[in-house]
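Engineer: Build me a model from this:
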Amino acid sequence: HARMALVPVAQRESFASVAAGAISQNVYLFAASAGLATVIRAWIDRDAIAQALGLGHDHQVLLSQTIGYPKMTE
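Structural biologist: Below you'll find the model as predicted:
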């Protein structure tokens, strides 16, 4: 949240969620154009992800997005 100095503290989580939604939509659009599949995962271990990425206290893990090849159907 360090980059949101001009945003009131009470609104920072909402702003971050909206930004994450817009970013994930762009990933969906790219994946579709590249023939890839993607899914947003919100049921994740946020603490483990933050630790693995070395995130500081002013960072927040909101969601994860998996990208890969779609399941081939016969």
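Engineer: C-alpha only now, for contacts and for neighbours.
Structural biologist: Fine.
Engineer: Compute the distance between E13 and T38, please.
Structural biologist: According to Cα to Cα, to the nearest Å, E13 stands 24 Å off from T38.
Engineer: what about these two, which has more around it?
Structural biologist: For E13 versus T38, neighbours defined as other Cα atoms under 10 Å are more numerous around T38 (18 against 15).
Engineer: Now show me the structure for the sequence below, then we'll compare the two:
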Amino acid sequence: MARRCEICGKGTVAGNSVPRKGQAKKKGGVGQHIGVTTKRTFRPNLVSVKTIVKGTPKTVKMCTRCLRSGRAEQLA
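Structural biologist: Now for the predicted structure:
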């Protein structure tokens, strides 16, 4: 199954992993140095929630932002 919110459509996004070494200058170090950047994926925080869709109870995968904002009514 896809890693996608069924309410808002939020899915995985590609980005870079940036490793940093050293202590910042304002903290008394000689400055931060950046290592080799590699590709990574940012995944949405999905939860399975039972809700009512078109009058029938159904389990949907939704992101926690939609859950907190109350976009779908959660069954007890």
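Engineer: Could I get the TM-score for this pair?
Structural biologist: Structural agreement between the overlaid chains, expressed as a TM-score with TM-score structural alignment, normalised by the length of the first structure, amounts to 0.23; 31 aligned residues with a Cα RMSD of 3.7 Å.
Engineer: how many other residues sit next to R12 of the first structure?
Structural biologist: Applying the criterion other Cα under 10 Å, we find 17 residues in the vicinity of R12 of the first structure.
Engineer: residues of the host helix or strand of it that come out buried?
Structural biologist: Take DSSP states H and E as the rule and R12 of the first structure turns out to sit in helix 12-33. Residues of helix 12-33 of the first structure classed as buried by neighbour count (16 or more other Cα atoms under 10 Å): 12, 16, 20, 24, 27-28, 31.
Engineer: now swap in stretch 56-63 of the second structure and tell me
Structural biologist: Residues of stretch 56-63 of the second structure classed as buried by neighbour count (16+ other Cα under 10 Å): 60-63.
Engineer: just those residues now: which is nearest T41 of the second structure?
Structural biologist: Distances from the buried residues of stretch 56-63 of the second structure to T41 of the second structure were compared by Cα to Cα; the smallest belongs to C63, at 16.2 Å.
Engineer: can you count the residues close to the residue nearest to the closest one when sequence neighbours are not counted?
Structural biologist: Closest residue in space to C63 of the second structure, ignoring its immediate chain neighbours: L46 at 4.3 Å, by Cα to Cα, 6 or more residues apart in numbering. L46 of the second structure: 20 surrounding residues under other Cα under 10 Å.
Engineer: my read: I52 of the second structure touches K58, true?
Structural biologist: Yes: counting by Cα atoms under 8 Å, K58 is a contact partner of I52 of the second structure at 5.9 Å.
Engineer: Give me the common contacts of those two.
Structural biologist: Common contacts of I52 of the second structure and K58, defined by Cα atoms under 8 Å, 6 or more residues apart in numbering, are absent altogether.
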